[in-house]
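K.L.:
sharing a model that was predicted from the sequence below.
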Amino acid sequence: MPTDCINYQNSGYFTALIRDYLDQKQNIQSLYHRFPTLENFKGQMEEKQANFDNAHREVLVSVLQKQYEKISTSDLTKKNIESLARPNTFTITTGHQLNLFTGPLYFLYKIISTINLSKELKAKYPTCDFVPIYWMATEDHDFEEINYFIFKGKKFRWNTSSSGPVGRLSTKGLEDVFEVFAKEIGSSNAANEIKTLFEESYLHHDTLAGATRFLANSLFKEYGLIILDADTPKLKQEFIPYIKEELLFQNANQLVLETTKQLHEYSIQVNPREINLFYIEDDLRERIILENGFYKVNNTKIQFSETEILSELENHPEKFSPNVILRPLYQEVILPNLCYIGGGGEIAYWLELKSLFEASKITFPILLLRNSALLITEKQAKKTDKLMLEWKDLFSKQNDLLNERTRTLSEFPIDLSIQKEQLKNQFSYLYSVAHQTDKSFSGAVKAQEAKQIKGLENLEKRLLKAQKRKLHDELERIAELQNELFPNQSLQERQSNFSEFYLENGTKLIPILIHKLKPLETNFDIIGVS
């Protein structure tokens, strides 16, 4: 297996903002609090401990114990829930949508990053406890993003509709998905385990939130993972002062807009609204907008005066849902959290929020880019070696990879750069002659130079094309290998479902990932699997 390593910055799959964050570029240092190093967590713990209201701990523990009442979980998870009542216990949090059957592979990588970072922190700071949290995005409504998963290139879609928070959505109709999927994966022992997991998760639970909790608990309970559904009145009660502030003063909008001005050279991930709240019921999730002194629920006839909406907030806080701008604040208010672990897009929008946290007097968490990995079988590793490829080659765009390999494998140079340089030297003499005689002659010289350079470039392209035909078989093997590892010319972790690899590795899969993924390293992990 190739031994070279590729870091996130050189992988070609991260934005300029994330690359600059990882490189700790000076121009964005004001947008985050502390960079993720083991040493920096000491200051983060001290600050969070001083600023966090321990009354939130009692509420959090009671909510979690209620949510776990009907779930069989590990002693470690139970112990972790109880430990949250103590002031020396902190959380490490990741969040994710309720993708059907976990969706793409990086669902696993996010959670494993939180588990492994919690372990590393415990080893570094043994007098404290660190609890991995998976925050379920139960209040989201982007159902089209989560209603499918991909197994070996085939999409399995849940054909239903959703108009409210997805966590409250009925699992009715997933019997059809199960039936089709069960036929696809065969009847090996691992396949039967996968089918049982799907069936017990989705066919034995009434809501998508319940199904997702069962699924994540089944996969990660032995590692002490706590799964939190924050769509609950008791936790929303803790957030009332911040919801009230948003309704009355709309400060988040201006604060975030000011921050985005500092990000003008990058693509902005999210833009704030005037009011960054939704009004939700089981089948409703719509923005709250302020018009002519009334708070209106968009696309409905529901509206409130200021007095009425504040009364509604006090009596039914569960009907107020923070959007992408306020959700991170909600998380940090109710959790004794030190670090948020997310993908590149998530880290990008968190970088817009520090001024909002400062105005709210809530400690801004350390931001850590989740682990990324490429799972490769022994057969694929041998192919990679045989084709004399390095990992950086496989991460290249396919056309660039094939062109480069053609040049490398060709028995003569295809690059005509030397000839182009010689031609330019010849024309430099003609330019000097033109300047000494008739300056109007320079235009003719320039046109002739461009024509001949263009001719060499066309010859170079034709030569490359001819060599690609000659090397067709080897180039085809390279393309096939890359297509296996990068489905649809995208990262494997953004396409493939874990079940594809569980089918071959069974219960060994997650322990392999737990062992290999190192959350504080910024290398793209290449992990050998069966």
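P.N.:
All right, it came through fine.
K.L.:
use CA for all of it now, contacts and neighbours both
P.N.:
Noted.
K.L.:
so what's Glu199 up against?
P.N.:
Phe178 (CA atoms under 8 Å, 6 or more residues apart in numbering).
K.L.:
how close does it get to Ala182?
P.N.:
Distance from Glu199 to Ala182, counting by CA to CA, to the nearest Å: 10 Å.
K.L.:
how far does the helix or strand hosting Phe214 sit from its chain's centre?
P.N.:
Element membership of Phe214, judged by DSSP states H and E, is helix 208-220. Between the mean C-alpha location of helix 208-220 and the chain-wide mean there is a distance of 19 Å, by CA atoms, centre = their mean, to the nearest Å.
K.L.:
over to stretch 182-192?
P.N.:
29 Å.
K.L.:
which residues sit against it?
P.N.:
Applying CA under 8 Å, 6+ apart, the set of residues contacting stretch 182-192 from outside is Lys195, Tyr502, Leu503, Glu504, Asn505, Gly506.
K.L.:
farthest pair within those?
P.N.:
The span of the contacts of stretch 182-192, defined through CA to CA, is set by Lys195 and Asn505 at 15.1 Å.
K.L.:
second structure follows, compare the two:
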Amino acid sequence: MKIESIVIPATSDFASLYIEQKEPVKGFFHYDITENTVFEQRYHDVMGRDFDRAGIANCIEEYMEKFPQTEHTKKSIEKLRNEGSTVVIGGQQAGLLTGPLYTIHKIVSIIKLAQQQEKLLEKPVVPVFWIAGEDHDFLEINHIYAEAGQTMKKISFAGNLDEKRMTSDISYDKAEMRKWVERVFMHFGERKHTKEILSTLHKSILKYETITDLFSDIIMSLFKEYGLLIIDSAHPSLRQLEQPYFAKLIDNCSEITDAVLNQQESIMGYGFNKVIEMDKNAANLFYYLDNERILLDYHADGNYFEAKKANFQIKKEDIHNLLRAYPERFSNNVVTRPIMQEWLFPSLAFIAGPGEIAYWGELKLAFDTLKFKMPPIIPRMNMTFIDAAIERDIVELELSLRDILTQGIDSNKTNFLETAADKDLDNMLDQTKDFLEGQYGSIINRLEENDRGLVPLARKNLSFHMNQIDFLIRKANMSLETKHKTILDKYNRIEQHLRPLSSPQERIWNVFYYLNEMGEEFIHQLMMENYEFDGAHKIIKL
């Protein structure tokens, strides 16, 4: 592997300005991530707060018991118990086969930043990956993409489409999951490592029952050597730890909502769109009722909580009683999840994707309301993997990698075809169409004067001739593409691997394509590299 860095804009203006630490965006966060002392400042701030490190370490240890681990895992759990420890944390939904590549990029970012800061601070820093098992949008995680000819095909697992259930409660049919995985690998193709990978996946499918557990198993299989800790946000023991913090969220829900709305108003005043949708009655909490996750509103005038769609209403004092009896029924939304994480974990930094940067920017005043700071928000590393064949094609076609990643390749392909086309033939065909339109125009005018009944026939004749010429043009273009198929295939391959479906590679491709090609060595090589958290895009040459 070889790493190069190029500067390309983030997928949103807000994230780009944050990465560059420019105003007004910089002012929506508590820490300047470009300051050399930012992690020392944060460490000092974290050490001034109290955390139940033993409680969260025990909870993680219990959750991880059934997943692959090594001595590095156990060492990280012991480090977390240390009163001087901090964590680098980030999270994602539990995608099938880990989902898009950005999940892998985020985990690599979490581990590498934790390693770097542990050396610099000379204090224990633990990498923690938070699995959003409480989320309930199954359609977001039930598929991956794989190559199918000259396009990327969405391969969906039918599974349980009950979208209101938490992911951690969604079980899968083991036979159907095995078939789905085999269908995915059919698109990847038979390689040296295919049988071994499929054998491992089949065993994991049989071992577990839920989407989240299968995800956790795969993640730990890949990263067990690097001290990564994982926790499912829906784990019952975690809910017990969260119970007193849910009580705080219930008591402060109106103040939190007002703070977010005020922050959004400030952000929109600078021309940005808000990313968190909420109204003035939002409680920013979910309640699990009859296997359905319902979003609560709070009405201060009547001092009660409500979920209109579920016909659910409860007084504030009664919801506290429910919380004490059934903490596992409560879960966070996009506003309260970051707050909950900051109560649970002594976080040195949060690793965020571009969309997460935008919603964290709307939370500063909410944190101020609760009298503590949000952590330094560190943009996760953006990566693009390029194999040797694709790199050769880029060089041969004299393309700009930066342009490919930001704009795609359509304009280059169009320019090539225009250059290769028979311009004399194109001109002849265009002139023929112009001539026929002119002649038939004169014929139709004459018929309008002398024999109007023949006008429809004349128009039909013109349409027939024009269609025939258009047919000839299409055939000429097809012949041109056939003649230059080798070159056009190179353009298509480059686009499919680096800018598939007009999206970044990390949003479409899946890590198992690369594992199928290179085996687990792919992850080990990725983890051996040194990375800078400088906001630059990492080009990983395989």
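P.N.:
Sure thing, it's come through. Here the structure is a predicted model, which is why all the values come from computation and not from measurement.
K.L.:
got a TM-score for the pair?
P.N.:
Aligned and superposed, the two chains score 0.81 in TM-score terms (TM-score structural alignment, normalised by the length of structure 1); 470 aligned residues with a CA RMSD of 3.0 Å.
K.L.:
using a markdown table, lay out the contacts of stretch 182-192 of structure 1 together with distance to Asp385 of structure 1.
P.N.:
Converted to a markdown table, the contacts of stretch 182-192 of structure 1 look like this (distance: CA to CA, whole Å):
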| residue | distance to Asp385 of structure 1 |
| --- | --- |
| Lys195 | 35 |
| Tyr502 | 25 |
| Leu503 | 25 |
| Glu504 | 22 |
| Asn505 | 23 |
| Gly506 | 26 |
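K.L.:
buried only: go through those for me.
P.N.:
Lys195, Tyr502, Leu503, Glu504, Gly506 (16 or more other CA atoms under 10 Å).
K.L.:
just give me the closest of the residues you listed to Leu409 of structure 1.
P.N.:
Nearest to Leu409 of structure 1 among these, with distances taken as CA to CA, is Glu504, at 34.7 Å.
K.L.:
picking up where we left off before, buried ones in the helix holding Phe214 of structure 1?
P.N.:
Buried, per 16+ other CA under 10 Å, within helix 208-220 of structure 1: Leu208, Ala209, Gly210, Ala211, Thr212, Arg213, Phe214, Leu215, Ala216, Asn217, Ser218, Phe220.
K.L.:
next one: stretch 488-498 of structure 2
P.N.:
For stretch 488-498 of structure 2, by 16+ other CA under 10 Å, it's Leu488, Lys490, Tyr491, Asn492, Arg493, Ile494, Glu495, Gln496, His497, Leu498.
K.L.:
then stretch 254-272 of structure 2?
P.N.:
Neighbour-count burial for stretch 254-272 of structure 2 [16+ other CA under 10 Å]: 254-264, 266-267, 272.
K.L.:
let me see the contact set for the most centrally placed residue in structure 2.
P.N.:
The residue lying closest to the centre of structure 2 (CA atoms, centre = their mean) is Tyr102, at 5.5 Å. For Tyr102 of structure 2, the contacting residues are Asn382, Glu506, Arg507, by CA under 8 Å, 6+ apart.
K.L.:
related to what we said a few turns ago, where in structure 2 does the helix holding Phe214 of structure 1 align, residue-wise?
P.N.:
Counting by TM-score structural alignment, helix 208-220 of structure 1 pairs with residues 211-223 of structure 2.
K.L.:
how about the buried residues of helix 208-220 of structure 1 in JSON lines, adding distance to Leu84 of structure 1?
P.N.:
Formatted as JSON lines, those follow (distance: CA to CA, whole Å):
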{"residue": "Leu208", "distance to Leu84 of structure 1": "26"}
{"residue": "Ala209", "distance to Leu84 of structure 1": "22"}
{"residue": "Gly210", "distance to Leu84 of structure 1": "22"}
{"residue": "Ala211", "distance to Leu84 of structure 1": "24"}
{"residue": "Thr212", "distance to Leu84 of structure 1": "22"}
{"residue": "Arg213", "distance to Leu84 of structure 1": "19"}
{"residue": "Phe214", "distance to Leu84 of structure 1": "21"}
{"residue": "Leu215", "distance to Leu84 of structure 1": "23"}
{"residue": "Ala216", "distance to Leu84 of structure 1": "20"}
{"residue": "Asn217", "distance to Leu84 of structure 1": "18"}
{"residue": "Ser218", "distance to Leu84 of structure 1": "22"}
{"residue": "Phe220", "distance to Leu84 of structure 1": "19"}
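K.L.:
out of those residues, flag the one nearest to Met45 of structure 1.
P.N.:
Phe220 (25.4 Å).
K.L.:
can you report how many residues lie near the counterpart of Pro504 of structure 2 in structure 1?
P.N.:
Under the alignment (TM-score structural alignment), Pro504 of structure 2 maps onto Leu491 of structure 1. As a burial measure, Leu491 of structure 1 scores 18 neighbours (other CA atoms under 10 Å).
K.L.:
next one: Leu17 of structure 2
P.N.:
Neighbourhood size, Leu17 of structure 2 [other CA under 10 Å]: 16.
K.L.:
what's the match for it in structure 1?
P.N.:
Using TM-score structural alignment, the partner of Leu17 of structure 2 in structure 1 is Asp20.
K.L.:
so that match sits in a strand?
P.N.:
No: counting by DSSP: H, G, I helix; E, B strand; the rest coil, Asp20 of structure 1 is not part of a strand but helix.
K.L.:
and the nearest residue to it once chain neighbours are set aside, what does it touch?
P.N.:
Once flanking residues are discounted, Asp20 of structure 1 sits nearest to Ile28: 7.7 Å by CA to CA, 6 or more residues apart in numbering. Each residue near Ile28 of structure 1 by CA under 8 Å, 6+ apart is listed here: Asp20, Tyr21, Gln262.
K.L.:
kindly report the same for Ser463 of structure 2.
P.N.:
No residues are in contact with Ser463 of structure 2 under the rule CA under 8 Å, 6+ apart.
K.L.:
ok so, going back, please report the distance of the match of Leu17 of structure 2 from Gly186 of structure 1.
P.N.:
Distance from Asp20 of structure 1 to Gly186 of structure 1, by CA to CA: 46 Å.
K.L.:
swap in Lys66 of structure 1?
P.N.:
In terms of CA to CA, Lys66 of structure 1 sits 38 Å off from Gly186 of structure 1.
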